[in-house]
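S.K.: no FASTA, just this:
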């Protein structure tokens, strides 16, 4: 949707492996950079991994302002279609809004997604500041960004320094729809939530657990990371937990 160049480090990635596919999805205003280390861990276990770049992300805030939640979903759908060509089982892992999308896809594709792993996923924004931006008029085109909420010193997320105000409306729609779809999700779920998160209210983790329709729900608190946990102190733990979860279902 844009002819602007992709930021270095924000490119989509694909690692060929066996017939078990794992779709890893970055979050709102972020890029594939936040998911590449986890994707590499999963790929080293022998699985096929794809990390799509969501439409409007990894380019510029102006490009993002021209996209909608439907465009972000379409980016994931395209990656899913690609995985289905070679994989007999597919799992989805996502950070933040990527976690929201992992839940959305599990609800909308119950015959395809075998397991979902939302990491600091959001199904309720619970933010008066964000709500005040969603529908108001006369606001600036952008507001300060929300990236790099990372506890580990010296680590920076590749994310927009500014957030298009128009995009907040799209987030609210996606989050609300996904929240109401949670009871439809029947596949196993591993819900991972940081206890201290300055972007997404940590109550989202338990809320997801309560509303899921799955018969198997594993829940894991993170004690040493903030919001961008896939670049933080708990990366190895997230990788181990995710791999154990997938292996327990896939059988390999």
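M.R.: Looks like it came in fine. In this text the structure is predicted, and so the values were computed from the model without any measurement.
S.K.: Please make it C-alpha for all contacts and neighbour counts, starting now.
M.R.: Noted.
S.K.: Need the residue closest to the centroid of the protein.
M.R.: residue 98 (1.5 Å; Cα atoms, centre = their mean).
S.K.: elements contacting the helix or strand harbouring that one?
M.R.: Residue 98 belongs to helix 97-108 when elements are defined using DSSP states H and E. In terms of contacts (3 or more Cα pairs under 8 Å, 6 or more residues apart in numbering; DSSP states H and E), helix 97-108 is packed against strand 20-25, strand 89-95, strand 113-119, helix 165-181.
S.K.: closest one to residue 80 among the ones you listed?
M.R.: Across the helices and strands packed on helix 97-108, residue 80 has its closest neighbour in strand 20-25 (7.1 Å, Cα to Cα).
S.K.: Correct me if wrong: residue 223 contacts residue 195.
M.R.: Yes. The criterion here is Cα atoms under 8 Å, and residue 223 meets it with residue 195 at 6.0 Å.
S.K.: So which of these two has more stuff around it?
M.R.: residue 195 (19 against 12; other Cα atoms under 10 Å).
S.K.: ok, the nearest residue to residue 159 once chain neighbours are set aside - contacts?
M.R.: Among residues not flanking residue 159 along the chain, residue 30 sits closest, at 4.4 Å (Cα to Cα, 6 or more residues apart in numbering). By Cα atoms under 8 Å, 6 or more residues apart in numbering, the contact list for residue 30 reads 57-58, 147, 157-160.
S.K.: another structure for you, compare them:
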């Protein structure tokens, strides 16, 4: 793993890691979020005996100004290193991601197909129809940040430990990652499980539509989430995500570790 704990790390944003059986899970959080959105899922999987990595993406969990110094290849480099770590100790690896983490998971499946056995996405982000987002490549040179998009959660009392501002240079880089990932979606052949919230105040439906139309996966399942907003991994449908993922992996990757 390449990330280290920063002196300015916000409490709750720490990465999570657990060593277990020969089936590994790589869980990636979203843009301006932190491992806090994925760690409960990771702990659930670890409790089932699996090996788990929940990395903290560079520039996250500290300050939005730190994040504005990072680019998408930094975030991809972190999950790429985590995948290499898991492949060294696991027979099978499932990559999963929330929002931008879903884009990173897809990119891993595209670039390292032999190392990824299945893909699980929760409200994945590879596109957005908002007009102001189209202006970001120019706006990034005029203002450093826009209002934040974090904590879109229906369940009271939950916190993804994210930023209250959206760093625009980092966002402009994310748009480039989206474009690159969309262009290579046909390279995704692994079994695909997608969770999509009915009520999502961060993303419109276009990302899920583009992904499902673009991949080459013979198995592609869509599960609607009726009681959660964007950060569904720590919302009302979290247990549904956990349970359905376990069933999907058992059916399409293999039985639980012997």
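M.R.: Right, received. Where do you want to start? The structure displayed is predicted, hence computed values, not measured ones.
S.K.: Could you tell me the TM-score of the two chains?
M.R.: Remark: TM-score between the superposed chains equals 0.96 [TM-score structural alignment, normalised by the length of the first structure]; 252 aligned residues with a Cα RMSD of 1.5 Å.
S.K.: ok so, going back, the helix holding residue 98 of the first structure aligns to what range in the second structure?
M.R.: Following TM-score structural alignment, the aligned partner range for helix 97-108 of the first structure in the second structure is 100-111.
S.K.: chain center to that stretch, what's the gap?
M.R.: From the chain centre to the centre of stretch 100-111 of the second structure is a distance of 8 Å (Cα atoms, centre = their mean, to the nearest Å).
S.K.: And for stretch 37-51 of the first structure?
M.R.: 15 Å.
S.K.: which residues in the second structure does it match up with?
M.R.: Under TM-score structural alignment, the match for stretch 37-51 of the first structure is residues 40-54.
S.K.: what about the matching stretch, how long is it end to end?
M.R.: In stretch 40-54 of the second structure, first residue to last residue: 10 Å (Cα to Cα, to the nearest Å).
S.K.: buried set for that stretch?
M.R.: Within stretch 40-54 of the second structure, the residues scored as buried using 16 or more other Cα atoms under 10 Å are 40-43, 45-46, 49-54.
S.K.: quick one: contacts for the counterpart of residue 146 of the second structure in the first structure?
M.R.: Aligning on TM-score structural alignment places residue 146 of the second structure opposite residue 143 in the first structure. Applying Cα under 8 Å, 6+ apart to residue 143 of the first structure gives the contacts 162-165.
S.K.: before we move on, what about residue 5 of the first structure?
M.R.: Counting by Cα under 8 Å, 6+ apart, the residues that residue 5 of the first structure touches are residue 59.
S.K.: The same query, at a cut-off of 6 Å, please.
M.R.: If you count contacts by Cα atoms under 6 Å, 6 or more residues apart in numbering, residue 5 of the first structure has none.
S.K.: Tell me which residue of the second structure lines up with it.
M.R.: Match for residue 5 of the first structure (TM-score structural alignment): residue 8.
S.K.: How much space separates its match from residue 60 of the second structure?
M.R.: Relative to residue 60 of the second structure, and taking Cα to Cα, residue 8 of the second structure is found at 11 Å.
S.K.: Can you give me the neighbour number for residue 141 of the first structure?
M.R.: 14.
S.K.: so what's it up against?
M.R.: Here residue 141 of the first structure is in contact with 164-165 (Cα under 6 Å, 6+ apart).
S.K.: before we move on, the earlier item: the residue nearest to the centre of the first structure reaches residue 24, doesn't it?
M.R.: No. Assessed by Cα atoms under 6 Å, residue 98 of the first structure is found out of contact with residue 24, at 7.9 Å.
S.K.: How is residue 223 of the second structure classified with respect to secondary structure?
M.R.: strand (DSSP: H, G, I helix; E, B strand; the rest coil).
S.K.: What's the match for it in the first structure?
M.R.: In the first structure, residue 223 of the second structure lands on residue 220 (TM-score structural alignment).
S.K.: before we move on, what about residue 198 of the second structure?
M.R.: By TM-score structural alignment, residue 198 of the second structure lines up with residue 195.
S.K.: how close does its match sit to residue 203 of the first structure?
M.R.: Counting by Cα to Cα - residue 195 of the first structure and residue 203 of the first structure are separated by 9 Å.
S.K.: hmm, back to that, narrow the contacts of residue 30 of the first structure to the ones also in contact in the second structure, please.
M.R.: Here is what carries over to the second structure from the contacts of residue 30 of the first structure, by both residues aligned by TM-score structural alignment, their matches' Cα atoms under 8 Å: 57-58, 147, 157-160.
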